[in-house]
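> Okay, structure incoming, though there's no sequence with it:
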């Protein structure tokens, strides 16, 4: 079956050399990180935030008392992956003294994007009861969309949790869902005109919280557009274009406490 123009616009792996190797490397590195952190008592795994099979998160701690909590929400176009692929990306925040929570969520087509949004809200609220202090939110691709949605008032994030938000950094986010209605993946996502409006962060005035949109300079033009649209729609939001980075390696900075990405996240 031939790809539509919309499919090509949002196809990342087709334009990244050796793209298929990335998930394999992530899986191995994440497993090794979890095993070590769990062995030394710095990881609490598979904590429930709801009744669903995928409503679980892993929580990683620094060596001392946490300065605060960083939430990382994974991507995969709301259709793929879980939190177990990304554990090693907690390393930078842990080294900086922060706890990190990584939730899974029900995937499409079992859940619609609006339902996934509410699952992530519950995960953030549940994790916030376990770690004191400020909260920063970040997520990649579809995860970038989901953390951006946490700043939208209609999501209903608990007021006490919202008051603790220090920074939100959507990484390569989907900010306008309307173009995805023209892709073949919408057979699973089931985005309709109403959801394209309600679930698009650019259609909402966000809660008062500093936001920086982070995107790789070598990403597909559609993702550069999506990042720009969000910063244009949200007054005060900043745009950071990471030179030399594509959609899969744009998150590498999360592993290093002193990386430019972590400096933006944690200050």
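Nice, I can see it. Model, not experiment: these values are computed from the prediction.
> contacts and neighbour counts: CA atoms only from here.
Fine.
> Tell me which helix or strand comes right after the helix or strand hosting residue 91.
If you go by DSSP states H and E, residue 91 is part of helix 91-95. Once helix 91-95 ends, the next helix or strand along the chain (criterion: DSSP H and E) is strand 99-103.
> Could you list every helix and strand in contact with the longest helix belonging to the chain?
With secondary structure taken from DSSP state H, the chain has its longest helix at helix 21-39. When contacts are defined as 3 or more C-alpha pairs under 8 Å, 6 or more residues apart in numbering; DSSP states H and E, helix 21-39 packs onto strand 43-48.
> Residue 32 - how many residues pack around it?
Neighbour count for residue 32, taken as other C-alpha atoms under 10 Å: 14.
> Next up, a structure to set beside the first:
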């Protein structure tokens, strides 16, 4: 029930946010670096939202009717979406934090490189190994937790967890230091200074990471270490809930519309 509620909220709010943000970007016709990244986030969130109805169908009926490849693809999309979104968030934070400026062609090039690597390298490799080491029921999906004790899965999980936590921790500390320095510098009229507002808005992306992504990764460590004790699948349920929480980052577009981060 919790999973269904989370995915319905995400689907409805995310779809509304994408429609409204697309309309706003079309009207503004801005070509800044941040705008280009946000457009890519729109596309990325769209792929994620398109996969949610398949998940909802399964969680409501408890029967998978779309074939084995669709099951693996739907399951993989949530991870591809999470880590690619994280990369885009960190890019926005770093660009604003260090006041980096790029020409449009450079921004378009590296964004295109991210998509090419994701589509032509990471996705095929992931689908080549993901959900292939064990036999699964044809009408059941999202059962790939059974592979979590495989050595390559343990190593890859720990690497991803370590990278995300380390990067997020470092940028959080730097961002807070910058915000504090600017607050002292411009006090008491801090909100009247563009520089402070820009850095405060950048912190929004760190908050999304802390709220949506970090719980899943912290729990993931515990889940991997205690998977063999999960006889009643209670840990599996918690893991799925934390995984569903990562998709709530699709609601960021509603925050953009409200002016919280744009």
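Right, received. Where do you want to start? No experiment lies behind these values; they were computed from the predicted model shown.
> tm score of chain vs chain?
Scored against TM-score structural alignment, normalised by the length of the second structure, the superposed chains reach a TM-score of 0.30; 137 aligned residues with a C-alpha RMSD of 6.1 Å.
> coming back round to it: show me what counts as buried in the longest helix of the first structure.
26, 27, 29, 30, 31, 33, 34, 37, 38 (16 or more other C-alpha atoms under 10 Å).
> Can you name the next helix or strand after whichever helix or strand residue 196 of the first structure is part of?
Assigned by DSSP H and E, residue 196 of the first structure falls within helix 193-198. Past helix 193-198 of the first structure, further along toward the C-terminus, the next helix or strand under DSSP H and E is strand 212-216.
> and the buried residues of helix 21-39 of the first structure as CSV, adding distance to residue 187 of the first structure?
Putting the buried residues of helix 21-39 of the first structure into CSV (distance: C-alpha to C-alpha, whole Å) gives the following:
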residue, distance to residue 187 of the first structure
26, 28
27, 27
29, 32
30, 31
31, 32
33, 35
34, 34
37, 39
38, 39
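> Looking at the residues you listed, which is nearest residue 215 of the first structure?
Closest approach to residue 215 of the first structure among these (C-alpha to C-alpha): residue 26, at 19.5 Å.
> Quick check: the gap between the closest one and residue 229 of the first structure.
Noted for residue 26 of the first structure: a distance of 29 Å to residue 229 of the first structure, by C-alpha to C-alpha, to the nearest Å.
> cool, and residue 136 of the first structure?
Computed as C-alpha to C-alpha, the residue 136 of the first structure to residue 229 of the first structure distance reads 22 Å.
> Neighbour count: the two, which is higher?
Taking neighbours as other C-alpha under 10 Å, residue 136 of the first structure and residue 229 compare with residue 136 leading, 23 against 18.
> pretty sure residue 49 of the second structure is touching residue 13, no?
No - the criterion here is C-alpha atoms under 8 Å, and residue 49 of the second structure misses it with residue 13 at 10.0 Å.
> neighbour-wise, which of the two wins?
Neighbour count, other C-alpha under 10 Å: between residue 49 of the second structure and residue 13, residue 49 has more, with 21 against 17.
> Give me the angle between the longest helix of the first structure and strand 43-48.
For helix 21-39 of the first structure against strand 43-48, the angle by axes from the mean of the first three to the mean of the last three C-alpha atoms, to 10 degrees is 100 degrees.
> for stretch 83-102 of the second structure, the distance to its chain's centre please.
14 Å (C-alpha atoms, centre = their mean, to the nearest Å).
> Just give me the neighbour total for residue 221 of the first structure.
When neighbours are counted by other C-alpha under 10 Å, residue 221 of the first structure comes out with 12.
> what about it, distance to residue 9 of the first structure?
For residue 221 of the first structure, the distance to residue 9 of the first structure equals 7 Å [C-alpha to C-alpha].
> just so I have it, where are all the helices in the second structure?
For the second structure, applying DSSP H gives helices covering 2-28, 33-61, 68-97, 104-117, 123-129, 151-186, 194-208, 214-226, 234-246, 252-258.
> and the second one, which residues are buried?
When neighbours are counted by 16+ other C-alpha under 10 Å, the buried residues of helix 33-61 of the second structure are found to be 33-34, 36-42, 44-46, 48-49, 51-52, 54-56, 58.
> same question, the first one
With burial defined by 16+ other C-alpha under 10 Å, the residues of helix 2-28 of the second structure counted as buried are 3-4, 6-7, 10-11, 13-15, 17-18, 20-22.
> Pretty sure residue 166 of the first structure sits in a strand.
Yes - the assignment for residue 166 of the first structure by DSSP: H, G, I helix; E, B strand; the rest coil puts it in a strand.
> so it touches residue 138, yeah?
No - in this structure, residue 166 of the first structure is not within contact of residue 138 by C-alpha under 8 Å, at 11.3 Å.
> Those two: which is more packed in?
A count of neighbours by other C-alpha under 10 Å puts residue 138 above the other of residue 166 of the first structure and residue 138, at 27 against 21.
> Tell me who's in contact with the more buried one.
By C-alpha atoms under 8 Å, 6 or more residues apart in numbering, the residues touching residue 138 of the first structure are 70, 71, 72, 73, 144, 147, 168, 169, 170, 171, 265.
> Using CSV, please lay out these together with neighbour count.
Shown next, in CSV, are these (neighbours: other C-alpha atoms under 10 Å):
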residue, neighbour count
70, 31
71, 24
72, 27
73, 28
144, 27
147, 30
168, 27
169, 28
170, 30
171, 29
265, 20
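> Output those residues as TSV; include the columns distance to residue 5 of the first structure and secondary structure.
Formatted as TSV, those follow (distance: C-alpha to C-alpha, whole Å; DSSP: H, G, I helix; E, B strand; the rest coil):
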residue	distance to residue 5 of the first structure	secondary structure
70	36	strand
71	34	strand
72	31	strand
73	28	strand
144	23	helix
147	28	helix
168	31	strand
169	29	strand
170	25	strand
171	24	strand
265	34	helix
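> and which of those is nearest to residue 242 of the first structure?
For the contacts of residue 138 of the first structure, the nearest to residue 242 of the first structure is residue 171 (10.3 Å; C-alpha to C-alpha).
> Distance check, that closest one against residue 224 of the first structure.
11 Å.
> shared neighbours of these two, anything?
Common neighbours of residue 171 of the first structure and residue 224, using C-alpha under 8 Å, 6+ apart, are residue 215.
> ok, residue 170 of the first structure touching residue 145?
Yes - Residue 170 of the first structure is within contact range of residue 145, at 6.8 Å (criterion: C-alpha under 8 Å).
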